[in-house]
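Colleague: when you get a sec, could you give me coordinates for this:
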Amino acid sequence: MNTSPRQKILIVDDEPDIRELLEITLGRMKLETFSARNLGEAQALLQREHFDLCLTDMRLPDGTGLELVQHIQQRDPHLPVAMITAYGSLETAINALKAGAFDFLTKPVELPRLRELVSSALRLPTAGGLSTAIERRLLGDSPPMANLRRQIDKLARSQAPVYISGESGSGKELVARLIHEQGPRASQPFVPVNCGAIPSELMESEFFGHRKGSFTGAVEDKPGLFQAAHGGTLFLDEVADLPLSMQVKLLRAIQEKAVRSVGGQQETVVDVRILCATHKDLEAEVSAERFRQDLYYRLNVIELRVPSLRERRDDIEALAMHVLKRLAKDTGQPEARLHPQALEALKNYRFPGNVRELENVLERAHTLCENRTIEAQDLRLSEGNCTADGAMADLTQVDNLEDYLESVERKLILQALEETRWNRTAAAQRLSLSFRSMRYRLKKLGLD
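Modeller: Modelled structure (predicted):
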């Protein structure tokens, strides 16, 4: 006989019919319900009882559901709260998600969607294991990383769309995976897709699938990325690279929570959480009319910025030790030692490619070094990317200042172009240059 206590749900709504509908539905799910008609009654119940989930209407006689979300965030931030809003009140729902709500329902309440939301919320990991799991995967004790871990911990307990911003190589996909793995969808698929790597003519088929015979080469039915991610998370990396025509279709899929395959007659309901990332400035892309503003607002409910390696230099030693241990394990060789001068050189380097570049530098040095000791010269760091407190240029090698500066400029521009796969607009943004200035410099240096 199962004697485990039933999970408790707090229902907050001033409409008796809604309360009764929720009580009956949740009762059939073997859940114990408590009801409140207003904000005051809800706060009183929260003081007396421990709850596993709170469902609250947005409009209450003595306040708003948003106030209740904020009240719970201050006192019990690990209690999931779902907001019930009037149909079409998307802005209200987004404000609730930003305030910390787990998810939202629209009236009239669809019972399958209600049961799905409740089941998902009750699968959230307990508070204790979250931060520890994130710490094991996201190395570094610097303040920016401590802040990032706290934000991941919070966002993992939500269903809000998250826009992950940061430079190339900073670890945006790892952050997305952690949000997924620490949330209620962890047992379901995590589907990453590089939006810039899909040919434009195949995008609709890749995202939404196709039916047999819908175009030349469609020899069988094929599900798309949305269908593959059903129940889990779809991570759209480099989302700014989507063409405008595809942005329209993506927006509709997110709004309707349904997709139609190429050549299909009916829509398929999909339940996915959308996480996206790009190294570009998405707001600037909107201003330049290369990215739809309405899609931007749907994707950028909450922005999570991943710090560059330059912003957390104190973590370089720990990251380097971790990489060297992994390399030793992978190659079956003794672990290489990092000479103090080599460590100092790493700390004084700008790392335009961030953690990914650090890994590549150490992998190369691990292969080249002698006596299992990595010297500074084994790192082969670009002098043009040393910081102001790094090594100064050797004046004996500078015959002409203009020529020397031009060579440094050429090296940095080429590096930016390589990092952005020769996307001139992205390279200009990477160097904080206007596109016109970038074009002038390319022509001046003979790189046009």
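Colleague: use CA for all of it now, contacts and neighbours both
Modeller: Noted.
Colleague: where does Ile11 land in three-state SS?
Modeller: strand (DSSP: H, G, I helix; E, B strand; the rest coil).
Colleague: what about it, how many residues nearby?
Modeller: The tally of other residues near Ile11 (other C-alpha atoms under 10 Å) stands at 24.
Colleague: could you pull out the strands for the stretch 251-400 of the chain?
Modeller: Under the criterion DSSP state E, counting those that start in this stretch, strands of the stretch 251-400 of the chain are mapped to 258-259, 268-269, 273-278, 302-305, 337-338, 373-374.
Colleague: tell me what the longest one is packed against?
Modeller: Translated: strand 273-278. strand 162-165, helix 172-181, strand 233-237, helix 293-299 (3 or more C-alpha pairs under 8 Å, 6 or more residues apart in numbering; DSSP states H and E).
Colleague: can you lay out the ones you listed as JSON lines showing mean neighbour count and distance to Lys329?
Modeller: Shown next, in JSON lines, are the helices and strands packed on strand 273-278 (neighbours: other C-alpha atoms under 10 Å; distance: least, C-alpha to C-alpha, whole Å):
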{"stretch": "strand 162-165", "mean neighbour count": "24", "distance to Lys329": "31"}
{"stretch": "helix 172-181", "mean neighbour count": "22", "distance to Lys329": "21"}
{"stretch": "strand 233-237", "mean neighbour count": "25", "distance to Lys329": "30"}
{"stretch": "helix 293-299", "mean neighbour count": "17", "distance to Lys329": "39"}
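Colleague: do you know which of the ones you listed lies nearest Asn194?
Modeller: Nearest to Asn194 among the helices and strands packed on strand 273-278 is strand 233-237; the distance by C-alpha to C-alpha comes to 4.8 Å.
Colleague: quick one: contacts of the closest one?
Modeller: By C-alpha atoms under 8 Å, 6 or more residues apart in numbering, the residues outside strand 233-237 that reach it are 173, 176, 180, 185, 188-195, 225-226, 272-278.
Colleague: to check against the first, give me the structure of this:
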Amino acid sequence: MKKILLIEDDLSYQKLIKSFLTKQSFQVFSCEQKKEAFKWLEQEKIDLVITDYWLPDGTGLDILKQIKISYPALKVIFISNYSEVRIAVKAMKVGAFEYITKPINPDELLQTIKQALNTKEESSAQSQELTFVVGKSQSFKKIFKHVELVAPTDLSVLLIGETGTGKEYLARKIHALSNRGSGPFVAVDCGAISSDLSSSEFFGHVKGAFTGAVGDKTGYLEFANGGTLFLDEIGNLQPEIQSKLLRALQERSVKKVGSNQEVPLDIRIIAATNEDLENQQQSNFRLDLYHRINEFRIDVPPLRDRKEDIALFTEHFLQQSNVQFNKSVEGLSEQVARVFFQHTWQGNLRELKNILRRAVLLAEASKITEDLLPADFLKSPKTMDESPNNLSDYSITDVGSFKEHTEILEEKLISEALELFRHNKSKAAAHLGIDRKTLYLKMKKFGIN
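Modeller: Predicted coordinates for the structure are as follows:
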């Protein structure tokens, strides 16, 4: 009997899920807090963790990060409200097996659990589901030309774009088309590495270098020798690691923690971020390292800015889901196609994939209809180009809640202020009556570059 740890502070929801999984012959342990979760992990040989995001003493993301360090082979399924889709996408980047949105569909939950328990631990390079799909939009065609142009070189590439836009897949394509294609591709999520272990993870260590170093360890840089090191969310690197990484790239060698011996390096760096690393007021990233990794920059637009690609990726994800669930869904109804075209897609391709995967699982006919989509998805704000042009045009029926109305107005006002003052953030902030820090936080929240 497989053992599942369920972390959910909503006791009625916890009881409902626990009852369902117990009937499916799983042994379920449940708790409401982060500290209780790790007691269960120490006491029982847990096969799978299911965690909500908001907890009384922390978040599910905190739990996920610690599990990736202490129990790296343990799969974690993330539960979130649809409004938290960007958090869920972040959880996927940290290492969650999958995320499911509330209200949870029992069949979807059971299917995801079975997949998690039956999936062998794979390397990052092997675990990718997506084949590379070239979009039809002019912006993406231009990006792909840049990929083909830079791939045969050894230039460091910086990919800039929102979470879920496909930056890692572009990095893999660059690697595959390069002279290093037969070498290793090592993908590292810089935001998921503990500050205490970061030096060891990146540069390796020798036995006895510190308490707990019971043997030699090869770091990411050395492991990528002869190939490509992909540094995702590179803006999250601690200043100490930034300094050591810069030196390693300049010297083309790496020194393990606790060793005086230099190991030669032959690697190519591809980095990705959704931050403005060059802006020192917004980022603590070293400018010398920024220029080192930014030998060739590729800006990856969000899905809402390349709507011509929505149909293409929809067809791709439908085919994948049909194979996965042994279904034969042919496409979208006209109403759903219209909703997809107008949606903001804050989670970009990851969000699109999960919406379609859920819909295909629930589908009993040949078309995806609106009743197969999450209620929160249908209530989500329209894209900016579909939004009213001025405040008097807003209607209470446009979006579902006061909070959603407020966020639409905030995003619109900030975008207009930035455009009015030609992206001078000090003047835009003064015009809006807020300080620069608040403006930066709002820009980050709404994905405004």
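Colleague: mind checking the TM-score on these two?
Modeller: Superposed pair, TM-score by TM-score structural alignment, normalised by the length of structure 1: 0.59. Supporting alignment: 287 aligned residues with a C-alpha RMSD of 3.2 Å.
Colleague: could you pull out the strands in the stretch 51-200 of structure 2 for me?
Modeller: 54-55, 58-59, 75-81, 98-102, 157-160, 185-189.
Colleague: out of those, nearest to Ile7 of structure 2?
Modeller: strand 54-55 (8.4 Å).
Colleague: onto which residues of structure 1 does the closest one map?
Modeller: Residues of structure 1 offer no counterpart to strand 54-55 of structure 2, counting by TM-score structural alignment.
Colleague: who are the packing partners of that strand?
Modeller: By 3+ C-alpha pairs under 8 Å, 6+ apart, strand 54-55 of structure 2 packs against no helix or strand.
Colleague: is it possible to export the strands of the stretch 251-400 of structure 1 to CSV including mean neighbour count and distance to Leu155 of structure 1?
Modeller: Below are these laid out as CSV (neighbours: other C-alpha under 10 Å; distance: least, C-alpha to C-alpha, whole Å):
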stretch, mean neighbour count, distance to Leu155 of structure 1
strand 258-259, 20, 24
strand 268-269, 15, 24
strand 273-278, 24, 11
strand 302-305, 18, 9
strand 337-338, 20, 36
strand 373-374, 20, 39
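Colleague: could you dump the ones you listed into a markdown table with distance to Lys154 of structure 1 added?
Modeller: Formatted as a markdown table, the strands of the stretch 251-400 of structure 1 follow (distance: least, C-alpha to C-alpha, whole Å):
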| stretch | distance to Lys154 of structure 1 |
| --- | --- |
| strand 258-259 | 27 |
| strand 268-269 | 28 |
| strand 273-278 | 15 |
| strand 302-305 | 11 |
| strand 337-338 | 36 |
| strand 373-374 | 39 |
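Colleague: returning to that earlier point: now render the strands of the stretch 51-200 of structure 2 as JSON lines, adding distance to Leu432 of structure 2.
Modeller: Output for these, formatted as JSON lines (distance: least, C-alpha to C-alpha, whole Å):
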{"stretch": "strand 54-55", "distance to Leu432 of structure 2": "31"}
{"stretch": "strand 58-59", "distance to Leu432 of structure 2": "32"}
{"stretch": "strand 75-81", "distance to Leu432 of structure 2": "31"}
{"stretch": "strand 98-102", "distance to Leu432 of structure 2": "35"}
{"stretch": "strand 157-160", "distance to Leu432 of structure 2": "27"}
{"stretch": "strand 185-189", "distance to Leu432 of structure 2": "35"}
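Colleague: nearest to Gly331 of structure 2, out of those strands?
Modeller: strand 98-102 (22.1 Å).
Colleague: and the equivalent of Asn294 of structure 2 over in structure 1, what does it touch?
Modeller: Counting by TM-score structural alignment, Asn294 of structure 2 corresponds to Asn300 in structure 1. Applying C-alpha under 8 Å, 6+ apart, we find Asn300 of structure 1 in contact with 161-163.
Colleague: so what corresponds to Arg59 of structure 1 in structure 2?
Modeller: Alignment note: Arg59 of structure 1 maps to a gap in structure 2; criterion TM-score structural alignment.
Colleague: correct me, but Arg59 of structure 1 touches Gly65?
Modeller: Yes - at 6.3 Å, Arg59 of structure 1 counts as touching Gly65 under the criterion of C-alpha atoms under 8 Å.
Colleague: what range in structure 2 matches stretch 142-159 of structure 1?
Modeller: Under TM-score structural alignment, the match for stretch 142-159 of structure 1 is residues 137-154.
Colleague: for the matching stretch, the distance to its chain's centre please.
Modeller: 22 Å (C-alpha atoms, centre = their mean, to the nearest Å).
Colleague: go through it and flag the buried ones.
Modeller: Buried residues in stretch 137-154 of structure 2, counted by 16 or more other C-alpha atoms under 10 Å: 137, 140, 143-144, 147, 150-152.
Colleague: go on, stretch 182-200 of structure 2?
Modeller: Buried residues in stretch 182-200 of structure 2 (16+ other C-alpha under 10 Å): 183-193, 198-200.
Colleague: got a list of what Phe207 of structure 1 touches?
Modeller: With C-alpha under 8 Å, 6+ apart, Phe207 of structure 1 has these contacts: 224-226.
Colleague: you'd agree it is in a helix?
Modeller: Yes - applying three-state DSSP, one finds Phe207 of structure 1 inside a helix.
Colleague: alignment lookup: it to structure 2.
Modeller: Under TM-score structural alignment, Phe207 of structure 1 pairs with Phe202 in structure 2.
Colleague: repeat that for His180 of structure 1.
Modeller: Checking TM-score structural alignment: His180 of structure 1 goes with His175.
Colleague: who's in contact with Val272 of structure 1?
Modeller: 226, 229-234.
Colleague: from these, pick the one nearest Leu250 of structure 1.
Modeller: Among those, and counting by C-alpha to C-alpha, the member closest to Leu250 of structure 1 is Phe226, at 10.0 Å.
Colleague: and the aligned partner of Gln341 of structure 1 in structure 2, how far is that from Lys327 of structure 2?
Modeller: In structure 2, the residue matched to Gln341 of structure 1 (TM-score structural alignment) is Gln335. Gln335 of structure 2 sits 21 Å away from Lys327 of structure 2, going by C-alpha to C-alpha, to the nearest Å.
Colleague: more crowded one of these two?
Modeller: Lys327 (19 against 11).
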